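Trainee: Below is the sequence, then the predicted model.
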Amino acid sequence: MFNLLDLSAWTYFPDHSLGRLYWRSSVSGHLPTEVTTADPLEWAQAQEGNWGAVVLREDSALLISDQARSIPLVYLRNESGFEIASDINAITDVHPDLTLNSLAASEFRHFGYVIGEDTLFEGVKSAPFASVFELKADGSSTTTPLISCIRASQDSALAAVEKLSASEFLELFHAELLKAFEFTLKIAAGRQLLIPLSGGADSRLLLAVLKELNAENVLCFTYGQPDSREAQISKSVAEGLGFKWIFVELQVDEMQRAWADAEGFLKANWVGQSLPHIQDWYALTQLIKHPEVESDAIVLPGHTIVGNEHDEWVCSPDVSFTMRDAVKIFIAHHGVLQGKPKQAEIPYTISKLATLFARHWTGASLENRLETLVAVNVSERQAKYISNSVRAYEYFGFNWAFPMYERGVWDVWINAPQLFHDGARVEYVKYANDLYAKMAGQELVYFGGPAQQLPSGAVNVLKTVLSKTGLLDTANHLASVRTQLNHPMGFHALVPNLSQRQVAAKLLRGATLLGIYADLFLADRWVTDSEVIPPLKK
């Protein structure tokens, strides 16, 4: 009735109190916390780290995902029951005749992922993030959230967090970060920690906390052009804390040659629902050969719950704002890969987003307008595209961890005073820089735009003025086209079968490099002669 296809990827506990438990962690050797309970939610909420679980019972299956959607789970119903997997290829190997979901593909072009539970395969569904998803033999299902994406109710202990002063909140937030990193160091057990270092606030904060905890065997790396400002600042950030730093120089010609053999990388990274994340791809091809990098290293990227806010103006009491408006704003903000978000407003997408927003919309406060946007951003773009970047680490044999995604950090941040919920992350960046200065004994330039140097109120005023004059969109677009045609990370090199003039024309018409990637991927032309995407039903 319920069949888990990729058994070799899981650790099996046949006599678990929940049923036949299959456990998978992002760090090898990390096993589930023992909890004496038959309640799946209570058990799931006791777990730490990055993990996924499947529980098989006689008449149902539990597909359990953590708040990072660390292990994406997909399933297919057929004549004999349900087939479940954490690897989409395990399903396609058994069912090579699956066809493309054309509506999902249309949506994918604009977002880079499929919204909700659909995948690009007809009939294949994905389990929701951060939940205990019970799939029953009759095809019905129930979803129990593992964590909240909006503020706690007033009768919850977490409600007190919102009322803290800025300094009190940062003290609490920092304490939760320390707990999260202590757990990561515990399960790492002395293995090398490999840190992708950009010079921005998240990776800088990550390093500062590791320094505070006296972490050893830390190796930082940065990739790009050797004379880039980012590389220079990243080197200073690492060395200022006494950590080793190496640089991976991106060579466009070599990237293009290596990309010709990247079909296996694409297959391993898209999980049936997301555009493969290629940002770290070339660097990883070099790091696995680097003498300083240990073969069992654990990658610690700066992924975090912080910074998912956008369109903060929706909190204004002078603005009339409905759930329908929230759907349109989400599409306008995220459905931009082709530069035509209006084309992304199709009934298929609107219906799914309306369902997602309804799960979080209370209308109880002006702030709920913004937090519902954050909640859907986290469950869709963050969980399906950003977090899915870790598939690249797995492909090259590395373990990984998201300490800044631990539940304690998540709960505290979601309930932070409203001051901290701004898209520019002004207060958060100041906190990260101050902690770095304390641990390094020196201040460094922050690798970020001028906006982060201004008070949060000034940032919002500046955005509003430029937006009303029409200059903001124009300036952003021209700067974006220029950058994408000669990307500092070499991403322009990964556009086979198109001349630079053709790429420039698409960019000027509004498309992004990700949008071009999405079209090439759907056409199986991102890597020449690849066979990843299923055909349309005839």
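Mentor: Looks like it came in fine.
Trainee: drop to CA atoms for contacts and neighbour counts, all remaining ones
Mentor: OK.
Trainee: From the chain's centroid, how far away is stretch 124-132?
Mentor: Taking the mean of its C-alpha atoms, stretch 124-132 sits 15 Å from the chain's own mean (Cα atoms, centre = their mean, to the nearest Å).
Trainee: here comes the other one, which I'd like you to weigh against the first:
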Amino acid sequence: MIHSCKTLRPHHVSINIKGLFGEAEKIESRFYYIGCAYLDEQKLSAVSLYNLTREAVSAGTLKQFILELSGFFSFIINDSDVFVLASDKTRSKPLLYAFDENKKMHVSDSAIYLARKTNKQSLIPLSEQEFQQAGYVTGENTLIEDVYQVRAGHMLTSKCYGFEQVAYYKFIPMNGNKHVADEKLCMQLDDAMKAAINQLIDYAGGRQVVVPLSGGYDSRAIAVYLKQSGYPNVLTFTFGKKNSKEVLISKQVAEKLGFEWHLIEYDKKRWKVVQKSDEFEQYLSFISNYISVPNIQVYPALKALLHQKIIHRNALIVPGHTGDFVSGGHIPHQLINLKASTNIERIVDAIIAKHYKNKVKHENRDDLNIKLTDQLRRISEGQEDSLLAVSLFEAWEFYERQAKFIINSNRYYDFFKVDWWMPLWNENIIFFWQKVPLEYRLNSSLWKKFVEDKYNDISGDRLRYGNVNDHYSSPVKKIRSVFDYFTDENDLYALVPFYRWALRKIKYPHAKGSLFGYLAYKLVMKQKKQLVQKGQ
């Protein structure tokens, strides 16, 4: 996307970072640095990153330089001759921008601040539809008209004709058919995991490391490698009903690895108390930021563990985002063996069927098709004609659902001002998975075997726990899905009025009875009101 502008001089760019996703280190008003970047396993200070970025601009290698950075960060350079807004590969520290009536640019981490500063008072109808159906707004847009976001793996730079947002990184798995021995792949994956955990340990610097331990493979893998590393200060926790399969598996894994483990029990009563609190309403707006529907599952557990001082205020939370995705667990089988270039329409249909399902009725389907088609064509620019449809589907999900919904759930920790790190998005791991043949990525088959074997080896436990869902037969899964209002092991549906859930189950066209569909509807109504109030 290209934005025309009045001038490229720094006094015509206004920057106001609120510190929503971490405090910004500043060099005067020329450089802002949020989070932490590494280069060649060396942690970069603000001064180092600024100087290296300036050198890359002078050498014409800016895209390659940012590609080589790892970690979770964003930064802004606003010099007289250079302007750059850069997001890391996962958009983990969001940056937003807007232009006022004089075409002056305003940059912030707060969408409502930008709306007020530039007098924006309208929501985009298509963005509102996406927000309610998918749980996030795709592309550069936010819910607010003419307020934009820097996308994952993108940077915004100044040109003679204005500002342009360009990609420096694309998560596009090769998904080739070349056979490679799984033993060799497991050795390479082991090396990548060790590198990711070593970087995590360096960043943690002896602080308490906290792993939200689920019944799945991703958090288990992190716990296993922390055990192998010998890191001395690890705590794990799980939430849910005390006899749920997720809780029982997590407890067993923590005990076998010798880690301290805590359970925060969930029930409808706890959620009703949460729902009535002013802090929870503040949290919903904070995590949404006019882009994403909030994740809420961890909120009560994190709040309780911090209140009880079990989690230290300077702790480092290490969630398992998102091993199941990068390892191939989201590959749609109906697109296998199809070329991307001749099947864009089928990929769009697969995206909508998979990700746009919080509401029964799809308004503006033609507009949505056009938007998604344009996004897919932009992602596939410069790729070989042999690019597979499944690879393009995954690339779209990386930019959209992963960055804006899954990774955005780290706002839990930002809200409570607790630090976090995602080792499974370390570049060693994602670059590894981009090269793995399709046969090993389908259903995350290599990842599941690798984690099970590694857990058995490190823990001495001979049992293979699989994933929580592996413990239910297909008919039972179907029944649990149909009656999720009653079977949800975290009692999340305590937040949804029963009649709304029932209307959705009978496919009433305007029903908003899924958990995230209901939260999206409530937030849109609230944010519309907030936007008008801020504009007055």
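Mentor: Cool, got the structure. On a predicted model such as this, the values are computed, not experimentally measured, just so you know.
Trainee: ok, residue 367 of the second structure touching residue 126?
Mentor: Yes - using Cα atoms under 8 Å, residue 367 of the second structure is in contact with residue 126, at 7.4 Å.
Trainee: more crowded one of those two?
Mentor: Neighbours per residue (other Cα atoms under 10 Å) separate residue 367 of the second structure from residue 126, with residue 126 holding more: 19 against 11.
Trainee: got the contact list for that one?
Mentor: Counting by Cα atoms under 8 Å, 6 or more residues apart in numbering, residue 126 of the second structure touches 364, 367-368.
Trainee: among the residues you listed, which are in strands?
Mentor: Here DSSP state E is the test, and these give no hits in strands at all.
Trainee: so which of the residues you listed persist in the first structure?
Mentor: Mapping these onto the first structure (both residues aligned by TM-score structural alignment, their matches' Cα atoms under 8 Å) leaves residue 367 still in contact.
Trainee: would JSON lines of the contacts of residue 126 of the second structure with distance to residue 27 of the second structure be doable?
Mentor: As requested, the contacts of residue 126 of the second structure are arranged in JSON lines below (distance: Cα to Cα, whole Å):
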{"residue": "364", "distance to residue 27 of the second structure": "46"}
{"residue": "367", "distance to residue 27 of the second structure": "43"}
{"residue": "368", "distance to residue 27 of the second structure": "42"}
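Trainee: Give me the subset of the contacts of residue 126 of the second structure that lies in helices.
Mentor: If you go by DSSP state H, those have 367-368 in helices.
Trainee: What is the corresponding segment of the second structure for the lengthiest helix in the first structure?
Mentor: Ranked by residue count under DSSP H, the longest helix found in the first structure is helix 166-188. The counterpart of helix 166-188 of the first structure in the second structure, counting by TM-score structural alignment, spans residues 182-204.
Trainee: Average offset of that stretch relative to the first structure?
Mentor: Compared with the first structure after the fit, stretch 182-204 of the second structure shows a mean deviation of 1.0 Å (mean Cα distance after the TM-score superposition for the first structure).
Trainee: how about that stretch: buried residues?
Mentor: Buried residues in stretch 182-204 of the second structure, counted by 16 or more other Cα atoms under 10 Å: 185-186, 189-190, 192-201, 203-204.
Trainee: before we move on, the earlier item: closest one of the contacts of residue 126 of the second structure to residue 92 of the second structure?
Mentor: Residue 92 of the second structure has its nearest neighbour among the contacts of residue 126 of the second structure in residue 368, at 25.6 Å by Cα to Cα.
Trainee: where's the counterpart of residue 242 of the first structure in the second structure relative to residue 360 of the second structure, distance?
Mentor: Counting by TM-score structural alignment, residue 242 of the first structure lines up with residue 258 in the second structure. For residue 258 of the second structure, the distance to residue 360 of the second structure equals 46 Å [Cα to Cα, to the nearest Å].
Trainee: And the two? Which one has more around it.
Mentor: Counted by other Cα under 10 Å, residue 258 of the second structure and residue 360 do not tie: residue 360 has more neighbours, with 21 against 13.
Trainee: Now for residue 271 of the first structure: which residues touch it?
Mentor: Counting by Cα under 8 Å, 6+ apart, residue 271 of the first structure has contacts 72, 87-89.
Trainee: which residues are contacting stretch 97-107 of the second structure?
Mentor: Stretch 97-107 of the second structure has contacts (Cα under 8 Å, 6+ apart) with 4-7, 12-17, 95-96, 108, 114-115, 117-119, 146-149.
Trainee: Show me which of the residues you listed are buried.
Mentor: By 16+ other Cα under 10 Å, these give 5, 7, 12-13, 15, 17, 95-96, 108, 114-115, 118-119, 146-149 as buried.
Trainee: So which of the residues you listed are in strands?
Mentor: 13, 15, 96, 108, 147-149.
Trainee: Including distance to residue 341 of the second structure, could these go into a markdown table?
Mentor: Putting these into a markdown table (distance: Cα to Cα, whole Å) gives the following:
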| residue | distance to residue 341 of the second structure |
| --- | --- |
| 13 | 40 |
| 15 | 40 |
| 96 | 32 |
| 108 | 37 |
| 147 | 32 |
| 148 | 29 |
| 149 | 28 |
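Trainee: returning to what we had before: looking at the second structure, which of the contacts of residue 271 of the first structure hold up?
Mentor: Retained in the second structure (both residues aligned by TM-score structural alignment, their matches' Cα under 8 Å) from the contacts of residue 271 of the first structure: 87-89.
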